[in-house]
Structure formats: C-alpha cells, structure tokens
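Undergrad: Pasted the sequence and its predicted model underneath.
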Amino acid sequence: MSPNEFIVSISCPDRPGIVHAVSGALLQAGCNITESRQFESPETHNFFMRVAVGTAQEIGEVRGALGPVSEEFSMDLAIAAAGSRIRTLIMVSKEGHALNDLLFARHSGTLPIEIPVIVSNHLDLKPLADFHGIEFIHLPVSSSTKEQAEAQLLALVEEHDIELVVLARYMQILSDELCRALNGRAINIHHSFLPSFKGAKPYHQAHARGVKLIGATAHYVTADLDEGPIIEQEVIRVDHARTAGQFVSMGRNVEGRTLTRAVAWHAERRVMLDGYRTVVFS
C-alpha cells in the first residue's frame, strides 16, 4: 500500500488529450491510479474527472507534476488527502432528525466530516449537541437582527476554518449576500412532492391531496430559494392507508438519508458543479 493517498479533482473545457496528459503527469509523479471516473457534458462541453491515487510522494510533488497540465488545459484543479475530514458547520432550528442522522453517520465512521460547531436559532437541539460533545451556539434571528446574525455566522465560518455549511432543516431564509459568500460550500435539504406543496405542514397538505410519492432533495444553496444545483434525491411510495402523521415520519427518514448521502459525496470530493447542474461520481 502506498503511504499517501490523494483525490485529484479536475474540471475544464473538453478537448482531446486530457486523460492522457493527466495520467502521464501522475505516472511521472510516481502515482498509482486506483480509481478514475470522467464525464464530458454534451450541453456545456465541460470535462470532469476524479482520480484516486496512491504514491510515496507528498501532495506538493503531485500538485507540481500536474501544474503544467492544469495550465495547458485551463483546469480547475483540486488535490486532497483521501479520507480527510471536511470541517463542517451544521445549522438547525427545532427539528432534529436530519442532524441526528448526520451525527450518527459521523460517529459510525461512514461520514468523513469533522463538526466543530452547531449553530441554531433555537435552543431545542442543544442537548443533542451536548451529548455528542459539540459546541452549540444559539444565534437568534429576527427581521431586525438578521444582518448581524449572518455576520456572526460568517465570523464563525472563518474562526473554525469551515469548509462546508449544512442546513439540516434550518428554517430561516439566507440572504442573497450570504448565499454568494457560501457558494458551492453550503448544502440544504427540503421535502419534495409531486406536485409541490409550500407553507405550513407540507406533509399534511400532501396527505390531503392523496399524494402517492413523497421524498427529499439535497442541493447546494443559492439565492434562488430551494432551486440550487441538485446533489441527491430520494422518493418513496405512499398510499391512502397512510395517515398524515405517518407521512411526516416517513418524510423525515427520507430527508435524513438524502442529506447524509449528499454531504458524504461532497466530503469525498465526488460532486462538481457544471453551471446549474452537478456532476456526481457516486
């Protein structure tokens, strides 16, 4: 086994020779390719590649070997240690199902994130954070304090060297300015219905309309509410025999699973942005 393992993520305009050039540079750096996935978007004509390598070299040597290739092909290039834990700030309100799923997956070792802090506009979930030994910060939000609260949030992101912000049923709309500041590094979860139901008690609305499918969507946060690039979705079937309360319970389970998968794929460097869409090497 190689002493060092890295994930190389690449995106650039598509043209012939990219895979050959990347593979050659990695070979020169003494890297053994253990996994490789690539995709060329027929709509945007952008190329995406995720490569896992093992090598005796340090990350600086690998980055140096890929530097000329990156410049030649105008690449967005990222290299990270495989299995490294992404520093993650989780935001919550009162519902704890999504947070609980994330904390369980982290504790069991299936979710490669480190959680230095949990932020909430309510105190309801502080006992859960305390149980897991994670700092809990109460950051109330009102129309008059929203700007100040978001400034405090960005200060926490900088203070704790946060790489990812996860909205685990955080029930506040982020400002356009905050969405831009967290572009590509904030993930949200929301319920998904066919048709869509907004406002209070969406699961009860879905039950009243006789919906047959319920589910959830995990996506990157943008200024367009619940319309950011989608990372993962899941749906399950329901029928007339289910009560509104069962809809709620089943929906919460789906939300937790969907968000956890999306966060895991992001943390494993499997998600790349292609305009308003994502490329997910799941």
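TA: Now that the structure is in, tell me what you want to look at.
Undergrad: alpha carbons only for contacts and neighbour counts from here, please
TA: Noted.
Undergrad: contacting residues around residue 190?
TA: Contacts for residue 190 (Cα atoms under 8 Å, 6 or more residues apart in numbering) come out as 169, 216-218, 226, 255.
Undergrad: Return the set of buried residues in whatever helix or strand residue 256 lives in.
TA: Using DSSP states H and E, residue 256 maps to helix 244-267. Residues of helix 244-267 classed as buried by neighbour count (16 or more other Cα atoms under 10 Å): 244, 247-248, 250-252, 254-267.
Undergrad: tally of neighbours for the spatially closest residue to residue 247 that is not a sequence neighbour?
TA: Closest residue to residue 247 apart from its sequence neighbours, by Cα to Cα, 6 or more residues apart in numbering: residue 203 at 6.0 Å. Using other Cα atoms under 10 Å, residue 203 has 24 other residues around it.
Undergrad: likewise residue 107?
TA: Close neighbours of residue 107, defined as other Cα under 10 Å, add up to 14.
Undergrad: Distance of it relative to residue 64?
TA: Look at residue 107 and residue 64: by Cα to Cα, to the nearest Å, they are 35 Å apart.
Undergrad: out of the contacts of residue 190, which is most surrounded?
TA: When neighbours are taken as other Cα under 10 Å, the top entry among these is residue 218 (30 neighbours).
Undergrad: how about it, secondary structure?
TA: Secondary structure assignment for residue 218 (DSSP: H, G, I helix; E, B strand; the rest coil): strand.
Undergrad: Show the contacting residues for the nearest residue to it once chain neighbours are set aside.
TA: Spatial nearest neighbour of residue 218, excluding adjacent residues (Cα to Cα, 6+ apart): residue 189 at 4.4 Å. Counting by Cα under 8 Å, 6+ apart, residue 189 makes contact with 167-169, 216-219, 255, 258-259.
Undergrad: second one coming, line it up with the first:
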Amino acid sequence: MSNTGFILTISCPDQPGIVHAVSGLLFQHGCNIVDSDQYGDAFTGRFFMRVHFSTAAGGPDLGTLRAAFAPVGDQFGMQWEVFDASVKPRVMIMVSKIGHCLNDLLFRAKAGGLPVEIAAIVSNHRDFYQLAASYDVPFFHLPLMNASGEQKAAQEARVFEVVRDQNIDLVVLARYMQVLSDDLCRKLAGRAINIHHSFLPSFKGAKPYYQAHDRGVKLIGATAHYVTADLDEGPIIEQEIERVDHSMDPDQLTAVGRDVECVALARAVKWHAEHRILLNGHKTVVFK
C-alpha cells in the first residue's frame, strides 16, 4: 500500500519525452522513485502515468513539488496532480436500508485494510445509526419522502452541505437506493463511486437480480463505477462475478451477490484512495 512519500498522476497526449522529463525532474529534486506505472492508449492517443516516490529528510514539501512540476505539466499539456501518500481521503458513505456494503467498508477501514477515514454516514432511513455509533462515525438522517421535486432538491442540498462541512474527498453510494440529480452528479464528478448489483452493462436500473433470474444467467456480478448523470453508465472501476445455476431463485442470487458487491466496492474505494484510477473518456485506467 502506497502510504508514504508522494504520488504523481498524469494524463496527457502521448508523445516522446514524457517519462524522461518526469524522472529527470524528480531526480533534480532529490526524489527516489519507489514504483511507477504507465500506459499509452493507442485508440485515444493519450498517455497515463502514476509515480510513487519518496524524498530524503529535509527534501521538498508538497507545495514545492507542485510548483516545480508545473512547467513540465504545461510543456506536455498534462492533467496532473501530486498527492501526499500519507494523507487518507475523507469518505462519506450513503446508504438506504441494505447495509452489507456499509458494514464491510466500516470494518475494513477500522482494521486498516482501507486507507481512508470514514468521516460521515448519510442515509434516508435511520436503520444504521447504531452501527455508525459503534464505529464512532457521525450519522446524518436525511429523509426523503418524495423522490422528485422541491423536497428532493432540499434533501440533496443538505447532503452537499455535509460534503462541504465534513471536508469530504470521496462519496460512496453503498446501496443508496435513490437516483442522484444531475446537479448533484455534476458537483460530485470524479469523486463519487456507486456499487451496482449487476455486471454492467447488463441489467441496469431496479431489481437486477430479478432481471438476471428471468434471463437464466449462469454468472452474476457487481460493478463499481463513478457516478454520472446517466444512470448506471459512469466509468467502470471494478467488477466481480460469481457462478450461479438454474436452481437458484432471485433471493438466492441476491444472497450470493452481497459478497461480490462488497469485494468490488472495497477494491474501487481502495484504488481511488491510493490514486490508482485515471479517467480515460468514458473508461478508466486502473494501475493495480
């Protein structure tokens, strides 16, 4: 797990000299590359890179590194960022009445398996306030009696207040069974992850396990993806599957699916926290 030093992420048009420029600048500032990943997409013509590096005692701080890298970023037309690898992102989990993914994320974070700080839990129901209290995480009950109109807008405004007030870096929809408005999706672009309980692009929308049963599938899956205004169509981060058979009813498929949902979502959250995911149009590049 990359939890010391710094992490540099880069996305730019592919061209010669990028790796040389990046490694040369780091060398000039006394940095040591711990690990590095890169990918050139021949179809989009874009180059992606993630570099985990360390500095010697008394070496440059985050601000100095960002200032030093800016000319290189401008030269190559990069979208780039430098992160302090020791800083855990602050996460807000949204959930409704199905709590297995919430419980799994809370346990993994507490046990040290996820490099995040779970700073808030938001729900339109009160079912999990005691679970939140057992982990000493603030719980915000924001009911939603009407899924459209002024009440939804007011509830989502309160959701975004929590995001601002708690300095949230990442929002995780852990079986939050409400569709976010286009406005909230735009505000959370690139920093909201959803778990959908099917192997997208199959079985979008409601009751995917019932849809899967109706089609007699032999594999069920779960998909973690970034949230966009297009329902269940955001860039896919991770997917997990499990084999099933003709004898299983929708409830049995649902029970099997809970495990794969937890695994796929936890991986996606971990990779986002470690800055391993770079957007590539409607797709992602994930450096594992």
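TA: Looks like it arrived, so ask away. A quick note: this is a predicted structure, and the numbers were derived from the prediction, not measured.
Undergrad: How alike are these chains, TM-score-wise?
TA: Overlay of the two chains. TM-score (TM-score structural alignment, normalised by the length of structure 1): 0.94; 280 aligned residues with a Cα RMSD of 1.8 Å.
Undergrad: sorry, back to before: closest one to residue 85 of structure 1 out of the contacts of residue 190 of structure 1, please.
TA: residue 218 (20.0 Å; Cα to Cα).
Undergrad: surely that closest one meets residue 187?
TA: Yes. At 6.7 Å, residue 218 of structure 1 counts as touching residue 187 under the criterion of Cα atoms under 8 Å.
Undergrad: now the aligned partner of the residue nearest to residue 247 of structure 1 in structure 2: how far from residue 148 of structure 2?
TA: By TM-score structural alignment, residue 203 of structure 1 lines up with residue 209 in structure 2. Shown here: residue 209 of structure 2 relative to residue 148 of structure 2, a distance of 25 Å by Cα to Cα.
Undergrad: Sketch out the helices for the stretch 1-150 of structure 1, chain order is fine.
TA: 18-28, 59-72, 97-108, 126-131, 146-159 (DSSP state H, counting those that start in this stretch).
Undergrad: mean shift of the fourth one relative to structure 2?
TA: Its aligned residues in structure 2 lie a mean 1.1 Å from helix 126-131 of structure 1 after superposition (mean Cα distance after the TM-score superposition for structure 1).
Undergrad: give me the stretch of structure 2 that that helix matches.
TA: The aligned range for helix 126-131 of structure 1 is 129-134, by TM-score structural alignment.
Undergrad: list the contacts for residue 273 of structure 2?
TA: By Cα under 8 Å, 6+ apart, the contact set of residue 273 of structure 2 is 88-89, 115-116.
Undergrad: how close does the residue mapped onto it from structure 1 get to residue 82 of structure 1?
TA: When structure 1 is aligned by TM-score structural alignment, residue 273 of structure 2 is paired with residue 267. Residue 267 of structure 1 sits 10 Å away from residue 82 of structure 1, going by Cα to Cα.
Undergrad: again, but for residue 203 of structure 1
TA: For residue 203 of structure 1, the distance to residue 82 of structure 1 - Cα to Cα - is 39 Å.
Undergrad: just residue 70 of structure 1 next, same as before
TA: According to Cα to Cα, residue 70 of structure 1 and residue 82 of structure 1 sit 20 Å apart.
Undergrad: of all the contacts of residue 273 of structure 2, which two lie farthest apart?
TA: Largest separation among the contacts of residue 273 of structure 2 by Cα to Cα: 89 and 115, giving 7.7 Å.
Undergrad: Looking at these two now, which is surrounded by more residues?
TA: Regarding residue 89 of structure 2 and residue 115, a neighbour count based on other Cα under 10 Å identifies residue 115 as having more, with 25 against 19.
Undergrad: What residue in structure 1 is paired with the more buried one?
TA: Counting by TM-score structural alignment, residue 115 of structure 2 lines up with residue 112 in structure 1.
Undergrad: what's the mean deviation for whatever helix or strand comes next after the helix holding residue 256 of structure 1 versus structure 2?
TA: For helix 244-267 of structure 1, the following helix or strand on the C-terminal side (DSSP H and E) is strand 271-274. Strand 271-274 of structure 1 differs from its equivalent in structure 2 by a mean of 0.6 Å after superposition (mean Cα distance after the TM-score superposition for structure 1).
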